[in-house]
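Trainee: how would this look folded up:
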Amino acid sequence: MARFDLAFSSLTLSLLYIAGTAIATTTTSIEEACKATRYPAVCVETLQAHATDPQPSLQALAETTLSAGIAKIKQAKTFVSQMTNGKGLSANEHAALKDCFDGMGDGLDQLTQSVPELRKMGQDQGGDFLWHKSNVQTWVSAALTNYSDCYEDSDEPTALNGSIKSAIRGHVEPAAQVISNALALVNQLQQGH
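Mentor: Predicted coordinates:
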């Protein structure tokens, strides 16, 4: 009986060691991928859903991050929509908020079409990999420009007062950070990996 207990204990310890190693590898893998992003702490936080995946692919990490960014930008767009309907706005403020809302819609369309394009990258073993990657990079970059225009407002610096601009920044910037991280992860993707 003692031999059985010893063998069982050894097996249990071995399995715990392997499981512990797999979890450590996951964290390292996510942390390694996130090092190349502009907002690594946000990246790691976004990807916590992959903590149980022993070796998440870079493509899966990019897709997860992009999907999280889409969800966040939808929330920010709802916030801007509510502000647009607010009373007491000047004509310039209303126009700037409408431009922001419209730009967010365009950016959301670009991000949404990027998800299936990103999936095609993983399926494509031919020469179209770079084409799909370029499409995703272009659309995600354009979406980021639309979102930063909401709170940077460089064309009309006086259109939004400080409190409105700060409120928009507080909702849009966190989403833009996640989307920026998704772009950085896409940039790391290479054909056949």
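Trainee: hey, let's count contacts and neighbours off CA atoms from now on
Mentor: Noted.
Trainee: next one: the residue nearest to M83 when sequence neighbours are not counted from G69, what distance?
Mentor: For M83, the nearest residue in space outside its immediate sequence neighbours is L97; the separation is 7.5 Å by Cα to Cα, 6 or more residues apart in numbering. Look at L97 and G69: by Cα to Cα, to the nearest Å, they are 21 Å apart.
Trainee: just the helices from this structure, written as ranges.
Mentor: Per DSSP state H, the chain has helices spanning 2-35, 40-46, 58-84, 91-123, 129-152, 162-188. These are given in chain order.
Trainee: now the last one against helix 129-152, angle please.
Mentor: Taking axes from the mean of the first three to the mean of the last three Cα atoms, to 10 degrees, helix 162-188 and helix 129-152 form an angle of 170 degrees between their directions.
Trainee: counting by contacts, list what helix 162-188 packs against.
Mentor: Secondary structure elements in contact with helix 162-188, counted by 3 or more Cα pairs under 8 Å, 6 or more residues apart in numbering; DSSP states H and E, are helix 2-35, helix 40-46, helix 58-84, helix 129-152.
Trainee: run this one through as well so I can compare:
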Amino acid sequence: MVELRRSLSLVSTFLILFCTSTTAQPPAPRRSRTRAYIEVSCQITEYPDLCIRSLTAYIHGANATILSPRKLVHYALLASQHRAQHTRAFLLQVSKPLKAKKDQEYQAVKDCLEQIDMSVDQLSMSIKELRQLGREEATPSPSRDDVVWHISNMETWVGSALTDATTCLDEFPGGVRMSRMKATVKAKVLNVAQVTGNALSLFHHFVVRYRVPGSPKKP
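Mentor: As a prediction, this is how the structure comes out:
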């Protein structure tokens, strides 16, 4: 009888420990509302995986909450600007020794640097213009003409930034054997072009409401 009680006690202890160990495991982390919103919104872009990666970086890095089309555009433009600035810094770094050695690759890098430099400026202007658009819409009676003007400027500048990055890529045509440096430049510039293209897609989605006649609505 004593042995039976001991056996039952051991079984009970085992069951308690087993249940405790299984229920004590933390639940799988749920996606945040911001990440879920980004994942859905990025499906309209040409490179959705890249779009998700570039935007979710701001959730952790800047602790940002992105739950509106306007904020999506804002952070997409910031991502493009940062990639372009990083690429410009890299081009500046590699161009100096090429110039000193009078390397034949210098001209291609120099031309590309000029294009990326313009992309950085255009993306900076588009970010400022988005802020201006927000201020205009915050007024009691926003002027539709002013709203359309800001949108037109943004469309021009983001589109030009994409064109300039694409023009830079033309300096390094496919199918041609290139140095490791050129391959790295091309990869970085391609990344700028893709991120900027995604930003332009999100921007076009954001301004659809303004294409319809009527008073602009606050986002």
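Trainee: would you agree D117 of structure 2 is in contact with R88?
Mentor: Yes - with contacts defined as Cα atoms under 8 Å, D117 of structure 2 counts as touching R88 at a distance of 6.4 Å.
Trainee: of the two, which one has the most company?
Mentor: R88 (23 against 20; other Cα atoms under 10 Å).
Trainee: distance of the more buried one from E114 of structure 2?
Mentor: With the distance defined as Cα to Cα, R88 of structure 2 ends up 9 Å from E114 of structure 2.
Trainee: circling back to that earlier point, any chance of the helices and strands packed on helix 162-188 of structure 1 in CSV with distance to V172 of structure 1 as columns?
Mentor: CSV is the format used below for these (distance: least, Cα to Cα, whole Å):
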stretch, distance to V172 of structure 1
helix 2-35, 21
helix 40-46, 14
helix 58-84, 6
helix 129-152, 7
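Trainee: quick one: closest of these to L189 of structure 1.
Mentor: Of all those, helix 58-84 sits nearest to L189 of structure 1, with 6.8 Å by Cα to Cα.
Trainee: minimum distance to N161 of structure 1: which of the helices and strands packed on helix 162-188 of structure 1 has it?
Mentor: Using Cα to Cα, those put helix 129-152 closest to N161 of structure 1, at 10.5 Å.
Trainee: and that closest one, what does it pack against?
Mentor: Packed against helix 129-152 of structure 1, as judged by 3+ Cα pairs under 8 Å, 6+ apart, are the following elements: helix 91-123, helix 162-188.
Trainee: could you pull out the buried residues of that helix?
Mentor: Neighbour counts using 16 or more other Cα atoms under 10 Å place 129, 132-137, 139-151 of helix 129-152 of structure 1 among the buried residues.
Trainee: what's G86 of structure 1 aligned with over in structure 2?
Mentor: Structural alignment (TM-score structural alignment) places G86 of structure 1 against P97 in structure 2.
Trainee: compute the distance between its match and M181 of structure 2, please.
Mentor: P97 of structure 2 sits 12 Å away from M181 of structure 2, taking Cα to Cα as the criterion.
Trainee: just F18 of structure 2 next, same as before
Mentor: As judged by Cα to Cα, F18 of structure 2 and M181 of structure 2 stand 58 Å apart.
Trainee: cool, L92 of structure 2 as well?
Mentor: In this structure, L92 of structure 2 and M181 of structure 2 are 13 Å apart, going by Cα to Cα.
Trainee: repeat for I44 of structure 2
Mentor: Summarising the geometry, the distance separating I44 of structure 2 from M181 of structure 2, computed by Cα to Cα, is 33 Å.
Trainee: with H74 of structure 2 instead?
Mentor: Counting by Cα to Cα, the gap between H74 of structure 2 and M181 of structure 2 amounts to 32 Å.
Trainee: who has more neighbours out of the two?
Mentor: When H74 of structure 2 and M181 are compared for neighbours, H74 comes out ahead with 20 against 13, by other Cα under 10 Å.
Trainee: need the contact list for the more buried one.
Mentor: 127, 130 (Cα atoms under 8 Å, 6 or more residues apart in numbering).
Trainee: what does it correspond to in structure 1?
Mentor: Using TM-score structural alignment as the criterion, H74 of structure 2 maps onto E63 of structure 1.
Trainee: likewise for Q115 of structure 2?
Mentor: Structural alignment (TM-score structural alignment) places Q115 of structure 2 against G103 in structure 1.
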